[in-house]
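K.L.:
I'd like to go over a predicted model; first the sequence, then the structure.
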Amino acid sequence: MRVTLIIASMGAGGAERVLAILANAWVAQQWQVTLLTLDSGDSPPFYDLDPQIQRRSLATSGPSVTLWQAIGQNCHRLWTLRRAIADSRPDVVISFIDQVNILTLIATRFLAIPVIVTERTDPNCHVIGKTWELLRRCTYPWADQIVVQSLTVKQYFPPRLQSRIRVIPNPVLAPRIDAGSGKFHRDAPSGRSLIAMGRLGPEKGYDLLLQAFAQVCDRHPEWTLKILGEGSLRGDLEALGDRLGIGEQVHFLGLVKQPYGWLQQADVFVMASRYEGFPNALCEAMACGLAVIATDCPSGPRAIIRPGVDGILVPSEDVEALAAAMHHLMSDPIARQKLSALAPEVLTRFSLKTVLGLWESAIASVISGAGLNSKQSNP
C-alpha cells in the first residue's frame, strides 16, 4: 500500500500528533508512506517520525502582500503540490485540516487518485473566512471520503455528502515516561495540582479556566495550576493571572514533547475549551488515570467522557460551574479516585488497533471504488 499524507507542517498540534501515529503504524505494517508538508521543513517535526517515512517539504507556504502575488503564489503552490502527489504514485491521498484539504482537492482534480480529507476541529465554530468556506463547499464534493471526529461535525455537512462521511476518533496510546522526565518534577512546586494542556489560543478557554481557578484557589492554597502548551495568548493569560491575584499559583510550562510525566504526577485534569475536535489532551490525561473535568463544548468531550463514570462535564463557558466542579474534586479524594479508576478504559475504547481498523476500512473503500464519486466528470 502506498499512501501520501499532506499537512501544512509538522509542528505541535493535535492533527500533527494523529498523523504521526498513523504514519508510524502504517510504516510498521510495511506500507510505503510519503509525507508532504507545505512549509520549508527548516524545523524538525515536533513528534517522532519513523525514518522510513519519505518526507518532502514543498516550501510553498508564506504570506502574500498583494492580490496578484496571492494569485501567483497559490497557482505555484497548487502546481507544486500536484507534481509532488503525482511523483509519489500513491494508492490513496489523505490530507489534514480544512485549508490543506481544499488545496489538495484542487491539486488532485482529474488525477484519478482517491482522496480522503480530514476535518480536525468543529467547522460549526472554527471560522476559516468567507473565501475558504466557499471553496470548501465547492471542493468537498470532489473528495472520495471525508473523515470527521464526531457526529456533531458530520452533521455540519449537507445531506448530499453524508453518505461519504466517516466518523473516526483519534487513537489513544498507552502512556510512557522517558527516562529523564523525572527531572522536571523534582523542581516543581510541591502539593496538589490541577493540570491543563493544549495550544494557548482563544478556542481553548484558558481565560475561563483562570477565572474559575481564581474562585477556588483561596480555599485550596496547597493546590497549583500547571498549564502545558504554547501559543499567541500566553502573555495575555499570564497578565490575566496576575490581575486575578493567582500568578503565584499558576505555572505556564510551555511545550512539552512527552507530557505523560507531568500528567501522572498531577491530581486533576481540567479542559475549559469553547470548542474542540477530538481532544488528544483529554484522552491522554484519562489514559494516565487522572480524574478529569471538561466543558461540554461542541464536538469532542461528550464523545470521550462518560459523565459521572470517568469524568465530569460542565456547561460550556460557565465559569461558576467549572469552579464548582474543580472545588468538588479538589476537596474530595474519594471522588477523584472513583473517576480515575475507570478513566484508563479510554485506552480500550479508542485503541490504536480499533482506530487503524476504521482508517483501513475507509482506505479500502475508496480504493475499491465503493466510496468514489464522479471525480472524472466536469466540475
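P.N.:
Cool, the structure landed. Residues are numbered from 1 along each chain as shown.
K.L.:
from here on, contacts and neighbour counts on C-alpha atoms
P.N.:
Fine.
K.L.:
the helices in the stretch 251-379 of the chain, which residues?
P.N.:
260-264, 280-287, 301-304, 319-331, 333-342, 346-349, 352-368 (DSSP state H, counting those that start in this stretch).
K.L.:
list the helices and strands the fifth one packs on?
P.N.:
If you count contacts as 3 or more Cα pairs under 8 Å, 6 or more residues apart in numbering; DSSP states H and E, helix 333-342 packs onto strand 291-295.
K.L.:
can you list contacts of the strand it packs on?
P.N.:
Outside of strand 291-295, the residues within contact range by Cα atoms under 8 Å, 6 or more residues apart in numbering are 267-274, 282, 285-286, 301, 310-317, 322, 325-326, 336-337, 339-340, 343.
K.L.:
Emit the ChimeraX select command for whichever of those are buried.
P.N.:
Under the burial definition 16 or more other Cα atoms under 10 Å, those of those that qualify are selected in ChimeraX by:
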select :267,268,269,270,271,272,273,274,282,285,286,301,310,311,312,313,314,316,317,322,325,326,336,337,339,340,343
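K.L.:
Q264 versus the nearest residue to D178 once chain neighbours are set aside, what's the distance?
P.N.:
Excluding its sequence neighbours, the residue lying closest to D178 (Cα to Cα, 6 or more residues apart in numbering) is Q258, at 7.5 Å. Applying Cα to Cα, to the nearest Å, the value for Q258 to Q264 is 11 Å.
K.L.:
also this one, for the comparison:
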Amino acid sequence: MHICHIVLNNIGGAPRTADSLISYQVKAGYKVSTVVLTDLDLLWTTAFKAAEPVIVMKVAGTLFYIGGAIQQIWVAMQLSKVIANQKPDIIICHTAFVTKLFYISQFIPGSLSVPYISYIHTDYISELQVKAKTDSIKALIQNLYITIDNCINLRAMKQASGLVFVCNTLYERWLNLGLNHHRVTISYNPAIPDINNLPLNPIAELWLNDPKLITFVSAARFHHQKDHKTLLKAFAKASQNSLNIRLILLGDGDLETEMQALANSLAIGDIVLFAGSVPNPRAYFSLSRAVILASHFEGFGMVIVEAIASGVTFIASDCPVGPREISEVLECGTLVPPSDVDALAAAIITHVKTPQEKIERSKQIERLFSESSCANRLEVLIQQVVSQSV
C-alpha cells in the first residue's frame, strides 16, 4: 500500500506528528511519500526523512489571505498533478487547510480519485475568528470570504473517507458547526522525545541549575496565537513579588523582536532569556519549576504533555481546545483565563511560594501519548478506509 502524507511545512506540532507516523508506517512495510506545500525550514530539514519521495512544492506564503484565494486554486492544480504522478492508495491531509486544498484538487480535470483522511491538528475555528473583522467595507468582504472558506472546509471534511482529531474538544467544536461523519478517530498527538543531547543555552543552564533561582520555561513560536504579550506582562508583575524568578522563552517567529522590546520596556529584560528554537526542549522543561503556555487558542497544546512527560507541571490558559482536556486526563496543571495578566501572575506567584511539584504520569503518557499508540489508531482507520474502497 502506498500512503501519501500532505503537510503545509515542517514546523510545529502537525509536521512532527506526521514525521512520527511516516517513520512507523515505513517500518511497518508501507511505501510512504510526503508532499510539502511550502518550503522546508532549514532548522528542521531532517523531517520526513523516512519518506520516499519527499516532494516540496515551495508555494509562496500568501495562501491564508483573501488575496491568496486564486493562489489556492493554482496550488490545488499543481497538487493534482503531483498526486496523479505518485498514484498513492490513500492520502493523509494534515490540517483542515490542507484538506481543503486537496478537496479542491479533486475537481481539476485529470485528477486521480484517491480516498483521503483529514487529520485535524489545529483549532481552525478560532483561527478564523481571529481573522474576522468588525468594521469597514473591506471587513465585510473579508468576513464573507471567511464564511465561504469555512463552508468549503466543512464540505471537504465531510467528503473525507475518515477523520482524525487530536482531542475530543476539537472534535466537539466541529460538531457544533454541523460536521457529521460516520468514521471518526480521536488520537492524541505523540509526546515525541528529544532528538539529541545537545547542551543547553549557557545562560539557561546557569539559571536552571541555580538552587537560589526559580525558573519557568515557555516553548512557543512568537505569533499572536501564543500571546507572549500577556505572558511577559504577567511575569513582570510576578517579579515584583519574587526577585529570584527567571523566564526562558524557547522558539522564534515574526514577533520575537517586538517581544524583546516589550520585555525591556517592562524592565524584565535581564530576567527573561530569548533562547531561540532548540531541538531538546524537554531538557529545559525537566529542570524548570513549571512550563507556561499563555495561548489565545491551541490545536491541543502538546508542549504541555511533553512538560508532564519531563516530570514537571504546567500553567496554561484555559483556551477553547487543549489545556483543560490535558489537565483532566493527566490530573495536573493550573489553568487561568486567556489574556488575563493578573490571573497568570497570581498562578506564577503561587508556584513560587509552594514546593516544587514533581509529576509522574509515565503509564498514562505511554498509553495515550506514545508514538506507537498514535500510529496504531491511524493504522486501524486506514485499514477500514482501504477495505471499504476495494
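P.N.:
That came through, no problem. Because the structure is predicted, anything quoted here is derived from the model rather than measured.
K.L.:
care to give me the TM-score?
P.N.:
Here the TM-score for the pair of chains, by TM-score structural alignment, normalised by the length of structure 1, is 0.86; 363 aligned residues with a Cα RMSD of 2.8 Å.
K.L.:
follow-up on the earlier one: of Q258 and Q264 of structure 1, give the one with the bigger neighbour count.
P.N.:
Remark: of Q258 of structure 1 and Q264, Q264 carries more neighbours, 18 against 14, as counted by other Cα atoms under 10 Å.
K.L.:
If we ignore the residues flanking it in sequence, what's nearest the equivalent of that one over in structure 2?
P.N.:
Using TM-score structural alignment, the partner of Q264 of structure 1 in structure 2 is S286. Once flanking residues are discounted, S286 of structure 2 sits nearest to S310: 5.0 Å by Cα to Cα, 6+ apart.
K.L.:
same deal with D48 of structure 1?
P.N.:
D48 of structure 1's closest residue in space is A20 (Cα to Cα, 6+ apart), at 7.1 Å.
K.L.:
Which secondary structure state does the one you found sit in?
P.N.:
Using DSSP: H, G, I helix; E, B strand; the rest coil, the structure places A20 of structure 1 in helix.
K.L.:
counterpart of it in structure 2?
P.N.:
Looks like A20 of structure 1 aligns to D19 there (TM-score structural alignment).
K.L.:
on that earlier part again, most neighbours per residue, which of the helices of the stretch 251-379 of structure 1?
P.N.:
Among the helices of the stretch 251-379 of structure 1, ranked by average contacts under mean count of other Cα atoms under 10 Å, first place goes to helix 280-287 (a mean of 25).
K.L.:
Would you mind getting the average deviation of that helix from structure 2?
P.N.:
Mean deviation of helix 280-287 of structure 1 from its aligned counterpart in structure 2 after superposition (mean Cα distance after the TM-score superposition for structure 1): 1.2 Å.
K.L.:
give me the stretch of structure 2 that that helix matches.
P.N.:
Under TM-score structural alignment, the match for helix 280-287 of structure 1 is residues 302-309.
K.L.:
could you pull out the helices for the stretch 1-150 of structure 2?
P.N.:
13-27, 69-86, 96-105, 124-131, 136-158.
K.L.:
Residues in contact with the last one: which ones?
P.N.:
Counting by Cα under 8 Å, 6+ apart, helix 136-158 of structure 2 makes contact with 66, 96-97, 99-100, 103, 118, 128, 132-134, 163, 179-181, all of which sit outside it.
K.L.:
now, among those, which is nearest to S327 of structure 2?
P.N.:
Lowest distance from S327 of structure 2 to these (Cα to Cα) belongs to L163, with 24.3 Å.
K.L.:
and that closest one, what pairs with it in structure 1?
P.N.:
By TM-score structural alignment, L163 of structure 2 lines up with I146.
K.L.:
Name all residues that make contact with its match.
P.N.:
Contacts of I146 of structure 1 (Cα under 8 Å, 6+ apart): I116, V117, T118, E119, Y140, R164, I165, R166.
K.L.:
closest to L244 of structure 1 among the residues you listed?
P.N.:
Checking those against L244 of structure 1 with Cα to Cα, the nearest one is E119 at 36.3 Å.
K.L.:
contacting residues for the aligned residue in structure 2 for that closest one?
P.N.:
Aligned by TM-score structural alignment, E119 of structure 1 pairs with I120 of structure 2. If you count contacts by Cα under 8 Å, 6+ apart, I120 of structure 2 has them with H94, T95, A96, L163, V164, F165, V166.
K.L.:
I'd like the distance between the first one and I203 of structure 2.
P.N.:
If I follow you right, that is H94 of structure 2. 37 Å.
K.L.:
what's the answer for D194 of structure 2, then?
P.N.:
To I203 of structure 2, D194 of structure 2 is 20 Å away according to Cα to Cα.
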